[in-house]
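# Attaching a predicted model along with its sequence, questions to come.
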Amino acid sequence: MSARTFKPAAFPCTFPLCKRRFKTPTGLTNHKNTAHLPQPIPAATVYQPPPPENEDEPFQPPSPQSDARHTPPPRIPPPDRQGTQIQYHPIIDGTPCDREGFDLPPGAPAPPWDERAADDFSPFENRAQFELGEFLYRDEEMAGARVDRLTQILAAYYPEQDPPFADRNDLYSTIDAIQQGDIPWESFTVTYTGPLPETGNIPAWMTEKYEVWFRSPLGIFERQLANPDFKDELDWAPKRIFRDGKRQFVDLFSGNWAWEQADKLAEDEDNHGALFVPGVFGSDKTTVSVGTGNTEFYPFYGGVGNATNALRRAHREGISLMAFLAIPKTTRDHSGSAAFRKFRRQLFHTALHRILTCLKPYMTKARITRCADRHFRRVIYGLGPYIADYPEQALLACIVQNWCPRCLGPSHDLDQAGSMARSHGLTDDLLDAFTLKELWDDFGIVGDLVPFTTGFPRADIHELLTMDLLHQIIKGTFKDHVVEWVEAYIRAHHEKAEADRILADIDRRIAVTTPFPGLRHFHTGRGYKQWTGNDSKGLMKVYLPAIAGHVPSDVVKAVAAVIEFCYLVRRSVIDEDTLVAVDTAVSDFHKYREVFRDAVRPEGFSLPRQHSIVHYCPLMRLFGAPNGLCSSITESKHIKAVKKPYRRSNHNQPLGQMLVTNQRLDKLAAARVDFTERGMLSAPLLPNPEPPAPTPTPAPNADDENNDNGGVDGPTHMGEVKLAKKYVRRVPRDVDALGLYMGQPRLCELIRRFLYDQLHPNANISGARVSLDRCPVFSERVFLYSSARATFYAPSDISGVGGMRFERIRATKSWYRGPARYDCVFLEHDTEAPGFRGLHAARVFMFFRFKYQGVDYPCALIHWFSARGDAPDPDTGMWIVTPDTVRGGDAPSLEVVHVDCLLRGAHLIGVAGRDYIPIHDFAFSDSLDAFKAFYVNKYADHHAHEIAF
């Protein structure tokens, strides 16, 4: 039997970030540590002085004599012992002030919110009425007729008292009376004022009035700044984060752009100590019905830029609906006219300029504003990054399609080296020197349009356009370009019948991929008629192993470079090493995509979405990690702000009804935040003086084991693995009988060898090699579990407050009444080795628990895998492992380990090479048993990519 080595840890083991002690039985070796896990970053620390002019020089902490006049109130203790330092801007630092704008002394308490009574639920009579109103309108989205019926039933059931609401109108009027979050909708109209045709009929679009509905951006920003639910998610000053002397880029306020804006504001002494609040904006046209109606809406969103990326991604109003823009339409004979296209574009810019005008006075002069920590601050606003996909970016930048909105690279060769950056100033100079036609043809500039940022201080739309992972990389470069090129390459180099066979086998390989938490299962491969963003993300996780062996090495490497790029830039923390790796991925992609030139892309690779990858490194230095400025944020916002309100309307002139729905939902959300902050919702709705009797079971607080993965709210810690809350019933408890039931006749022997290691931690020979006669006799009852839950810090994936995420590892004879499922896991053995070199892979065949000599042992029976070679596969970049065997190669190498040895789940995909997957009698449940070698899938999720590679 092969033995595995682990690096032992002294006990009790203290994790430096969570300061918790890991409780383990005496003699148990804890193999969990933090070396391979992404490290959380402190939310705040004390002020540090400006860095040296050369940012490559190591960062030096401040001396004790440093001036700390503008020290922001810290939210958590200073940097941890692992070397993270946060330096705040020394002048534009959000110093708290009083209501008159005078700076408060350091440590001064914040004034209370108001003097309302602790039980004031107005306009609701009490908490129960508020909870019912919120339940009916927000949670159940109950139709008005059903509300009327419910109130009548309540009135009949309790005739001696009035129901909480008399009818639907009473419910709606009560919600409308909520003062919290009351930002009314306003509107303005825009009409065409250009020359009319001298002859013929005047097109209807020239005389029509276009109405734009909006809410004050100033009011929305002030509501967000004052939201007490955000008090731990806002930065009061631009910051620079250093870890071990290297710069890190996290959210918008950690990038260079916010710091540079603060430097400009600091030139005016009146701004010293102010809080800089840039707006983050986004817009995206969406369709709520297709066919005859083809109903479209054009929502415009905005949020404060000093919020963290996690807040902006979460469904917590970090981005709010600001407006519905007008969508001019005309008949087919006028839709292609130059006049109509120009009007449609300028209408867009005119509407945005009008909506944001209320911010302009406070972009140079401070406005005293209440903030989430209850302090007042002198706020100076600015126009910040704009989230948009490529067609919208072209519209925003006033450029011709197929040109880059950020640089002057020619449309036929966008990747041309040394292309100048676009700017308002450069455009003005070109307007003076060239005609409109020359600007269009030679520079891709639509010279007769005026960008909405014109006239706003410190605003240039070319600088503010952000990265767009969803449309530029995931849907654009990967799905629409590279995947399509691979298919075209196969068809160009094979006869039709053979090409069809290869493509069918690629689909089969995708279909038989082993299941994994959060992994989309493609039952028929890539045969989708309409792809969503989640479909493209799911395909990216399993595509490389599917094509390896069917296409040349350079094709695989080109695909691998794109996927590697996407996973690198998707991280929540971008450091200098990541930027180097991103540059390498871009260089590799440009090198290996040449394999497609002759047969697939003879016209070259000048594609705007694909070209955008060369701008990612500079943009990440400017704006921080891209995952907080991606169009997936506005895409998800459509559901709440547009699609659900539309479904609640009667579809007859629905916009007005949608405005009311959004306003009522915002008021209910603001009321809940206010009531929660005042402690009015902390107690149970109904007191329960007699708690239920405890259930005599090992799982007193069972969670839903059907959930494979998701976010976990709670304090940040480095992770743990726990068995499921409930053990499996109606199975043998005797160890020998249980072993036979699970098809593991050596279970008792392996438990005895495990106990030898636990009872003799300093023995010269391991339990795997010692004579069985020297191992403890075991006859205790064993309880079987079907899964374990791994919790770990993974902020780059879907996670809860604090960045924690869970996934379920399964080991069961039947999954959903189907075949068995035995998942794979990572185990750590060398904290000093990088990536997978410090990890082991194994497959779990059983989770179980037993007691021996009064000590509880939660365990797993695993089958070891060994790496093939000393490096990852050169084509896919993935490590390849093979299952270990003993006894001449006819039996698997099994071992019992404590669950604390498990790090988290691992995803293995079979190496098919040039072989074809059988068409019949082969399912995804057979993969881990049928293949002889496996790729360790580093793209299973972003956390796996960070720790294992």
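Great, that's in hand. Since this is a predicted model, take the numbers as computed values, not measurements. Numbers count the residues shown, from 1 in each chain.

# C-alpha from now on. contacts and neighbour counts both.
Will do.

# Make sure V936 is actually in contact with W879.
Yes - using C-alpha atoms under 8 Å as the test, V936 is close enough to W879 to be in contact (5.5 Å).

# of those two, who's got more company?
Neighbours per residue (other C-alpha atoms under 10 Å) separate V936 from W879, with V936 holding more: 26 against 23.

# so who does that one touch?
Applying C-alpha atoms under 8 Å, 6 or more residues apart in numbering to V936 gives the contacts 878-881, 906-909.

# which one of these sits closest to A274?
A906 (48.2 Å; C-alpha to C-alpha).

# Enumerate every residue touching that closest one.
823-826, 841, 936-937, 940, 944.

# ditto for L430
Residues in contact with L430 (C-alpha under 8 Å, 6+ apart) are L439.

# Provide the secondary structure category for it.
Secondary structure state of L430, per DSSP: H, G, I helix; E, B strand; the rest coil, is helix.

# dropping in the other structure now:
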Amino acid sequence: MHPAPPIQLPSVLPSPRSSSPASPSLRFPSSPPRYSPRRYHTPPSARRSQTQSNRSSSRSCSPCRTTRTHPVISGCPCDIEGQYLPSNTPPPPLEFRANDDYSPFINGSHFKIANFLFTKEQMSGGKVNKFMELWDEWNKTILPDGEGDVPFANKDDLHSTIDSITVGDTLWQSFSVIYEGDPPDGELPTWMQKKFDIWFRCPRSILHHQLGNADFAKDMDYSPKRVFTKDRKREYCDFMSGDWAWRQADELVKTLVDDAQGTTFCPVVLGSDKTTVSVATGSNEYYPVYISNGLVHNNARRARRNAVSVLAFLAIPKTDREHASSKLFRKFRRQVFHASLECILGSLKPYMTTPEIIRCADGHFRRVIYGLGPYIADYPEQVLLACVVQGWCPQCTARDDDLDNLDGQDRTTRRSHEHTSALLEAFNLKELWDGYGIVGDVVPFTVAFPRADIHEMLSPDLLHQVIKGTFKDHLVAWVEEYLELIHGKAGAAAILADIDRRIAAAPSFPGLRRFPEGRGFNQWTGDDSKALMKVYLPAISGHVPSQMVRALSAFMDFCYLVRRSVITEDTLLEIDEALTQFHQERTVFEEAGVRPDGFSLPRQHSLSHYRQLIQMFGAPNGLCSSITESKHIAAVKEPWRRSSRFEALGQMLVTNQRLDKLAALHVDLAKRDMLNAPVLPRNGQDNNTGNDDDDNPIAEGERIMGEVKLAKCSTRGVPRLMGDFADFIGVPQLPELTRRFLFDQFQGGDIDSMSVNLDDCPQAPTHVFQYPSAVAIYYAPSDLSGFGGMHRERIRAVPSWRKGPSQYDCAFLEKDPNLAGFRGLHVVRILCFFKFRLNKTQFPCALVTWFSPIDNEPCEDTGMWVVEPDLDRNGDRAMSVIHVDCILRGAHLIGVAGKAKLPRQLTYSDSLDAFKAFYVNKYVDHQSHEIAY
């Protein structure tokens, strides 16, 4: 039941304190030990809550913050006539509907079956028919009279019932565009003779459903706000906490004058991105446009709920190869795009200057006025939206051949409609194209709407600019090019193979995607890039120059900082520092010949705009294109797979409409307490079934102080007597360690249990129960979490997890919450979880080995702390017993390999035993980066 024995590496691993290959010296625990054993004179749960509160308040969304809302555009509730209500007036009652009215369904079970078949299982029509036949056959076999109704006669009955749902009903409409310019001489190109159809739904109706969705009652801001920490520094989180919404409110005050007081400003968030669904005979492209609102919190928009809706499917004009690159055709495609968006959004335009009364998620009516807000798009889409030339920045006037000659600072002129109009009057189209990167013969759709400027509406795009762009497409590729330049193809292949082995040997961790063969695969997704970022830096350290490692470390710090859900003014300073260091260190690629022409790259240049975009729009992870890409799955790819594949778009539109109706009816029934349990989980994932061994990282519920609990069921077939159990796990000193643990709990004070006579320690318990794992629940809003920002993580300590290899995970322990970052933490490895009862008190415990930092500072190159195992005087890893409440959360260690090549037989399950030193991986998730940075 031990962890696997150490694997001997072919060469001694270097000490991170120097470049020499010397092994780290053996160190023995002093007396008293360098770590302070956790003692509980107060109940462990109370102590746990206190320490977790201290650390989370210093790092995350502080409970001591204050919020100031806009004094005029304040989102005051009103009645249906628009008259404002006194404070604390309850919302008016919902429209009358009997408690047994599930129409068009018979009852709640009838609705749940329809929702299960159509939404959850996405059952095909043929399978629905067969399922109902089997149900009818079952009724005839079981029921006494042989008769019984089935929920639906067949697929047509199911679909017609869903179609008759009235809530959430927003019908699809269409219009067509054709070329109306002067025809060229000779034969007309095919695209000039075609009619291109655009399908859309009324954006105003969609926003009514979103704003009135009771599921968002606690997740909306009805007024622009400014959030301050306890030391009076700004905090940027949800969209309405940014400066853009506040400035728009100030503009509305000037525009509306008498009608401004109490009005609700609703920013309209848009996003678009072409996507492809592939079949054996080719591929089909679709161009969906999505719509959301800026009032809903970022966590709701990220959670794949109905805060983001399909607005339209744009036309994709195509022609033959002969005319595909013609200027006339390319101009027509741009005009179709902008004209379509202007037409689709037309129903909102009257209410951008005159408020309308809408019932909101909390049940109150409000006077709402719209405005075009951020547009979520990747770089090619941003270029199209801003009407600029490919290779230029759509937000500033930096030249395409000198984008980043800025020393990390943005000193160029910001683009705007006014600036472009002035240039149009002064220069011809060619001069605009060559000198300013402006496509002068196409007008952005935003010109037609009040208070809208596309250049300031473009949101930061973490997925394509940072993760897939700068990291995967640039830095990872440049490292490989550097290795080929220095070592040749054969030498580079050998080094890359070792890098792959290092990546594959990274120990397991909840949510960490495994790369069994390293990074050598062709089809990359955004999730692949995010997973590689977590383990890539230790893998290349030692194979590339230190400056190259520092460049990637600085960039990854920038990436993790801008991806936080809560960004303070201090975080902005850290972002500036990381970006400046990245710009300084990346010159190594230029000097090595990988980038001889410099770094005039639009996606890397966009990083210089992030500080201002964060101040404008709040945390970028609420406006990332990963949100629209994830929506592609439900709105495009899954409906396409359910279609007949022939003229599929019409079928996809119907499927989307039915899904929206079912979701809207579910919300309507739930807010009336007409469902016994939620059918659709709030986060869009399957409900937690209560299975203690699941690995769902979502912890639902409001924010609470963190806690760690043992698994619900103890391990079967394990001896219960303490002595037999100690022999069973191969740790005969366990009774002694447990007695010293009890001394710390009851009598310790300032006395170290290791310095007292064993006879002075309490007797060990006679019976113990082993547990395979523990679950840590803690506040981590930047990671995948529930609506309260709570994340769930399993820490394992078993010789075989789910019939796989052994897993003895590492964890952080609280050392001193007043010390910043890793200095306030311990790292241990869990060898065993167990529990015993003594004097009517339960003691959930863990047997651990300890790690200590090698140096007083993190590694200069990687920015990560380096630790090595604590050894006892026999040269074995020092063990002790701790209370489970000491555990803060899981930790991830990656071996320091230096220049040594890993043996091929080394596996991830052996990694924690094979190395002499380890990086404390602050990149394994966002919360680790916050607490170990």
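That came through, no problem. Computed from a predicted model, the values in this text were never measured in an experiment.

# What remains of the contacts of V936 of the first structure once you look at the second structure?
With both residues aligned by TM-score structural alignment, their matches' C-alpha atoms under 8 Å, the contacts of the contacts of V936 of the first structure that the second structure also has are 878-881, 906-909.

# Mind checking which of those are in strands?
Applying DSSP state E to those, the entries found in strands are 880-881, 906, 908-909.

# Now the two most distant members of these.
By the measure C-alpha to C-alpha, I880 and A906 form the most distant pair in these, at 12.7 Å.

# residue boundaries of the helices in the stretch 551-700 of the second structure?
Per DSSP state H, counting those that start in this stretch, the stretch 551-700 of the second structure carries helices over the ranges 569-585, 587-591, 602-605, 610-617, 625-632, 638-642, 648-671.

# corresponding residues in the first structure for the last one?
Under TM-score structural alignment, the counterpart of helix 648-671 of the second structure in the first structure spans residues 654-677.

# The fourth one now?
Aligned using TM-score structural alignment, helix 610-617 of the second structure spans residues 616-623 in the first structure.

# still contacting in the second structure, which of the contacts of A906 of the first structure?
Kept across both, from these, using both residues aligned by TM-score structural alignment, their matches' C-alpha under 8 Å: 823-826, 841, 936-937, 944.

# still on that earlier bit, by neighbour count, which of the contacts of V936 of the first structure wins?
L908 (28 neighbours).

# Now check that one against the second structure: what is it aligned to?
Using TM-score structural alignment, L908 of the first structure pairs with L893 in the second structure.

# distance of the closest residue to that match other than its chain neighbours from R672 of the second structure?
Counting by C-alpha to C-alpha, 6 or more residues apart in numbering, L893 of the second structure lies nearest to V920, which is 4.9 Å off, once chain neighbours are set aside. The spacing between V920 of the second structure and R672 of the second structure, counted by C-alpha to C-alpha, to the nearest Å, is 49 Å.

# cool, and P735 of the second structure?
57 Å.

# and P516 of the second structure, what pairs with it in the first structure?
Using TM-score structural alignment, P516 of the second structure pairs with H523 in the first structure.

# what's the neighbour count on the closest residue in space to that match that isn't next to it in sequence?
The shortest distance from H523 of the first structure to any non-neighbouring residue, by C-alpha to C-alpha, 6+ apart, is to A511 (5.0 Å). A511 of the first structure has 19 neighbouring residues, counting by other C-alpha under 10 Å.

# Show me what A511 of the first structure aligns to in the second structure.
By TM-score structural alignment, A511 of the first structure lines up with A504.

# what sits against its match?
Applying C-alpha under 8 Å, 6+ apart to A504 of the second structure gives the contacts 514-518, 907-908.

# got those as JSON lines, with distance to G730 of the second structure, neighbour count and secondary structure columns?
Listed next are those as JSON lines, based on distance: C-alpha to C-alpha, whole Å; neighbours: other C-alpha atoms under 10 Å; DSSP: H, G, I helix; E, B strand; the rest coil:
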{"residue": "R514", "distance to G730 of the second structure": "30", "neighbour count": "20", "secondary structure": "coil"}
{"residue": "F515", "distance to G730 of the second structure": "32", "neighbour count": "20", "secondary structure": "coil"}
{"residue": "P516", "distance to G730 of the second structure": "31", "neighbour count": "15", "secondary structure": "coil"}
{"residue": "E517", "distance to G730 of the second structure": "34", "neighbour count": "14", "secondary structure": "coil"}
{"residue": "G518", "distance to G730 of the second structure": "34", "neighbour count": "19", "secondary structure": "coil"}
{"residue": "T907", "distance to G730 of the second structure": "23", "neighbour count": "20", "secondary structure": "coil"}
{"residue": "Y908", "distance to G730 of the second structure": "22", "neighbour count": "23", "secondary structure": "coil"}
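
# Now tabulate these in CSV and tack on distance to T67 of the second structure.
CSV is the format used below for the contacts of A504 of the second structure (distance: C-alpha to C-alpha, whole Å):
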residue, distance to T67 of the second structure
R514, 42
F515, 44
P516, 48
E517, 49
G518, 47
T907, 50
Y908, 47
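
# Could you check which helix or strand contains whatever residue of the first structure lines up with H826 of the second structure?
Aligned by TM-score structural alignment, H826 of the second structure pairs with H840 of the first structure. Assigned by DSSP states H and E, H840 of the first structure belongs to strand 839-852.

# how far apart are that strand and its match in the second structure?
Superposing on the second structure and averaging over aligned pairs (mean C-alpha distance after the TM-score superposition for the first structure), strand 839-852 of the first structure comes out at 0.6 Å.

# Show me what that strand packs onto, helices and strands only.
strand 783-785, strand 804-812, strand 821-822, strand 824-828, strand 855-867 (3 or more C-alpha pairs under 8 Å, 6 or more residues apart in numbering; DSSP states H and E).

# okay if I get those strands as JSON lines plus distance to T661 of the first structure?
Converted to JSON lines, those look like this (distance: least, C-alpha to C-alpha, whole Å):
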{"stretch": "strand 783-785", "distance to T661 of the first structure": "47"}
{"stretch": "strand 804-812", "distance to T661 of the first structure": "33"}
{"stretch": "strand 821-822", "distance to T661 of the first structure": "45"}
{"stretch": "strand 824-828", "distance to T661 of the first structure": "47"}
{"stretch": "strand 855-867", "distance to T661 of the first structure": "51"}
